[in-house]
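Asks: Attaching a predicted model along with its sequence, questions to come.
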Amino acid sequence: MREITIVGGVYGEVCDFPRNQTIRGSAGRSAVALASEAKTSLFAFIDSEMEREFRAICNNNNVHETLFSREDPIWFRYRHPLSSPVRYDTNKEYTLGSEVTADQCLVFGTIENRPEVHANNVVYDPQNVNTASSFSSNGSKANSVIYVVSLLEGKVLTQCEEPKNIASKIMTFDNVTGVIVKCGPLGAFVTDRNESEWVPCFPSTKVYKIGTGDIYSAAIALFHLLDGVSLRDSAWYASAAVSRYVESPIERLLFEKKDEIVNIAKRMMDQKRPYQPKSLSNKKVYLAGPFFNTAQQWLIDEARETLQGFGLEVFSPIHDVGEGAYDEVASLDIAGIDASDIVLAIVDGNDSGTLFEVGYARGRDIKVIAIAESCDEQNLTMIRGSGCGVAGDFATGIYAVCWELLADD
């Protein structure tokens, strides 16, 4: 049977909504996902609080674990799947006891000091926006290294801003044979020693984003290292795998239907290859929603900052108009809708102003995505009936806006 070695972190993860609590981390999640396709060996730290449960997870999924002791548990709390997590631990440093030697290896950056790895072929994911380091920075060596980085990680590693420049710079690192720079809803830029191309982010009906980077890197390891698929085609397959995972985040089942993932990717390749991402920076979103108490204002702020983080221009009535007389505020808000490409409406609570903004936008044939996390279905009749998209959670609604705008033109 084929073999793969995984080196990385095992941590606790809590998401407030949609509610979820699990012990995974990058290495744990990838090991569970890949165990159905290869003999999987895992090297990671664990503490006594998590050890029993995680060993049971490994045993149930045929993961061969080598776990090194750390004193305290490490947990990450996410308010929603797009939020920056809050980390809970004592910030102690740990060093893995010995180096890891393997043939095919998937390596993740860790909170603990990453062990020295010696391997034939490696897929390397730095996993840390603030302190991303190169694979060889701790003495690790491999005959071939594929880097899978987020745009922000790439910027830290190279001091470059654009995906193509980031990839070019990383290609000069020791024994690097390929680079993938992930750019959120815009897709990913992929390059090897021969060619480069963009690969789209595949749309989905739900977006549970926690762990998607882990699954993406695991898919690259599976298709490229184990199956021998070209890096560029593997990136298409990885995007398809992630689109399946975000709708049903159960890692152990993901690659059991690998053929379905490949078929999804091939259909998308037939439709979109060659792919060139469109810019979101010239698109404007009208953010509709109530802002009359702390919880409502927090959600408006969170939506605005998240959309801006994707490069979108956001018109938010409370931020861009403020409160005032109805005959002044209403006309300015309506002008904001008229000038926007899409409306993101938070409809929980059935605020009358928000519902008016939704109806006005649809009357002007402006697209609307409604976030309805706790809204009775009967209250969505006119929203659905007028052609609005409806998302059952915050992260799905944000991505739905991006995909609608990228599909325009």
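Replies: Cool, the structure landed.

Asks: C-alpha from now on. contacts and neighbour counts both.
Replies: Will do.

Asks: List the buried residues of stretch 386-402.
Replies: For stretch 386-402, the buried set under the neighbour-count rule, 16 or more other Cα atoms under 10 Å, comprises 388-402.

Asks: contacting residues around it?
Replies: Contact partners of stretch 386-402, identified using Cα atoms under 8 Å, 6 or more residues apart in numbering, comprise 17-18, 80-82, 185, 205-209, 280, 303, 306-307, 342, 344, 362, 367-374, 383-384.

Asks: what residue of the protein is the furthest out?
Replies: With Cα atoms, centre = their mean as the measure, the chain has its most outlying C-alpha, relative to the mean C-alpha position, at residue 327: 42.5 Å.

Asks: That residue should be in a helix, yeah?
Replies: Yes - membership of residue 327 in a helix is supported by DSSP: H, G, I helix; E, B strand; the rest coil.

Asks: Now do it against residue 261, distance only.
Replies: Plainly put, residue 327 is 54 Å away from residue 261 if you go by Cα to Cα, to the nearest Å.

Asks: likewise residue 359?
Replies: Taken as Cα to Cα, the spacing of residue 359 relative to residue 261 amounts to 38 Å.

Asks: More neighbours: those two, which one.
Replies: residue 261 (21 against 18; other Cα atoms under 10 Å).

Asks: Nearest spatial neighbour of residue 23, chain-adjacent residues omitted?
Replies: The spatial neighbour of residue 23 that comes closest, neighbours along the chain excluded (Cα to Cα, 6 or more residues apart in numbering), is residue 12 at 4.3 Å.

Asks: try this one next to it:
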Amino acid sequence: MHVVGGLYRELCDIPSWDATMGSGGRAALAAAALLPNVELSTFASSVDHHAVLAIQTKGIAVHTTNRASPIVFAYFHPLSAPYIEPPRGAIEGDALIKAAGEAVLRFGFLEGDAVVEANRAVYDPQTWRNPPSFWANGSTTKELALVMNELELRSISELDNLASAAQHILKKEKAAVVVVKRGTRGASVYEATGKVTHVPAYRSRKVFKIGTGDIFSAVFAVYWAEKQMPPSEAADLASRFVSAYCDTREFNFDEPSLQLREPVSSGGGGVIRLEGSIMSLGQRYTMEEARFALRELGVDVLCPQLDATVTGWNVDATLVISDGLPAQALARIAKDKDSAVPVVVLNERATAEMVLACATWTTEDFTTAMYLTAWAAGETQARRIQQ
């Protein structure tokens, strides 16, 4: 399989992460864990030399086209918006790569573009900012699958309804498949035949979000483009592999164990109560950041500390930022336990025994806490609807 995508340095403060992968590098490493004879075509600067060598040691044939400088994505945490250096506007985007293969995975680039020729191609545009058509630069393929998230799909189609947007793109792009990544909701697979399949997200003990979309696209390409598996089955395997990668950030996938991965049995949504303290600037920042992250995951958030005018706290799950909790919050958390409301505790420092006793899940990681809570809320809502 031939992967065509970016090689970018990634930095993250919490949790600590420093690796030069990007969409192309990560996807090639994921594919090489499942297939022999993987190729990567990418742009690289002289500073990226050691990263290229590291990828080559995995048996991947790397073809590089020169760029002036490295490109760095810096995150405070995996759900934060990255700082990009050089800034997008300062990156020249007119360089060109040409690549061919029976099965090709093409990503969008910051610093250029790729013209590909394939029997089966998977295209992940990697941006909602006016993403170009697969065909616009002269790329060709006999069968095309597009993999994108909901924001990218709606931006390309200019339609809000997910199914209508997918059908529009299937026709516009002459695609066989459109796979829509939906975060905590899993993924939806739309085929030109009219078949629609919804694939669940799968649980992981930890959630490291940087690059999970790259893993999904890579695994989908392996099984659909290379092994010619039905797209719904390829997407389900991709979702399982994402779960495994979130746990370890490694590429030593154990395919048999993937069948043991637990699906998240919800369609997303739900209402979450966020508990914490806002007495200090750091506490207030964490609470605001958590509320924003949860809303980005598609759930409604109520917060007694930040929403003083809101009354009524019936919720599907509770997230506790355990740092100086006021007495009223402790009382509400105790009531949650009595009412069988799932409670997720972000426990970055010593936590009161009473809070830990009420916890359904406890984690020290911010991103993991957001996902555990969103999953719990969605599952509670799904059970309530079924009753």
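Replies: Cool, got the structure. Computed from a predicted structure; not experimentally measured.

Asks: Please pull up the equivalent of the residue nearest to residue 23 of structure 1 in structure 2.
Replies: Matched by TM-score structural alignment, residue 12 of structure 1 corresponds to residue 9 in structure 2.

Asks: residues contacting its match?
Replies: Applying Cα under 8 Å, 6+ apart to residue 9 of structure 2 gives the contacts 18-22, 70-73.

Asks: picking that back up, now, the buried residues of stretch 386-402 of structure 1 that are in helices?
Replies: Restricting the buried residues of stretch 386-402 of structure 1 to those inside helices, with DSSP state H as the criterion, leaves 394-402.

Asks: And those, which is closest to residue 57 of structure 1?
Replies: Ranked by distance to residue 57 of structure 1 (Cα to Cα), these are led by residue 395 at 27.6 Å.

Asks: Quick check, residue 146 of structure 2 in contact with residue 172.
Replies: No - counting by Cα atoms under 8 Å, residue 172 is not a contact partner of residue 146 of structure 2; they are 11.7 Å apart.

Asks: Could you look up the SS state of residue 45 of structure 1?
Replies: In three-state terms, and counting by three-state DSSP, residue 45 of structure 1 is strand.

Asks: Tell me the counterpart of it in structure 2.
Replies: Residue 45 of structure 1 maps onto residue 43 in structure 2 when the alignment is built from TM-score structural alignment.

Asks: In space, what's closest to that match - neighbours in sequence excluded?
Replies: Nearest residue to residue 43 of structure 2, sequence neighbours excluded (Cα to Cα, 6+ apart): residue 65, at 4.6 Å.

Asks: Next one: the aligned residue in structure 1 for the one you found from residue 44 of structure 1, what distance?
Replies: In structure 1, the residue paired with residue 65 of structure 2 according to TM-score structural alignment is residue 68. The span separating residue 68 of structure 1 from residue 44 of structure 1 equals 6 Å under the rule Cα to Cα.

Asks: likewise residue 192 of structure 1?
Replies: For residue 192 of structure 1, the distance to residue 44 of structure 1 - Cα to Cα - is 30 Å.

Asks: of those two, who's got more company?
Replies: When residue 192 of structure 1 and residue 44 are compared on other Cα under 10 Å, the one with more neighbours turns out to be residue 44, at 23 against 19.

Asks: The match of residue 45 of structure 1 - how many residues pack around it?
Replies: 28.

Asks: Strands of the stretch 1-150 of structure 1, start to end?
Replies: Using DSSP state E, counting those that start in this stretch, the strands found in the stretch 1-150 of structure 1 span residues 3-7, 12-15, 20-23, 39-46, 63-69, 75-78, 86-88, 100-108, 117-125, 141-150.

Asks: measure stretch 348-358 of structure 2 end to end?
Replies: Stretch 348-358 of structure 2 has an end-to-end distance of 16 Å (Cα to Cα).

Asks: Show me what residue 296 of structure 1 aligns to in structure 2.
Replies: Under the alignment defined by TM-score structural alignment, residue 296 of structure 1 corresponds to residue 283 in structure 2.

Asks: looking at it, its match is touching residue 290, isn't it?
Replies: No - counting by Cα under 8 Å, residue 283 of structure 2 does not reach residue 290; the two are 10.6 Å apart.
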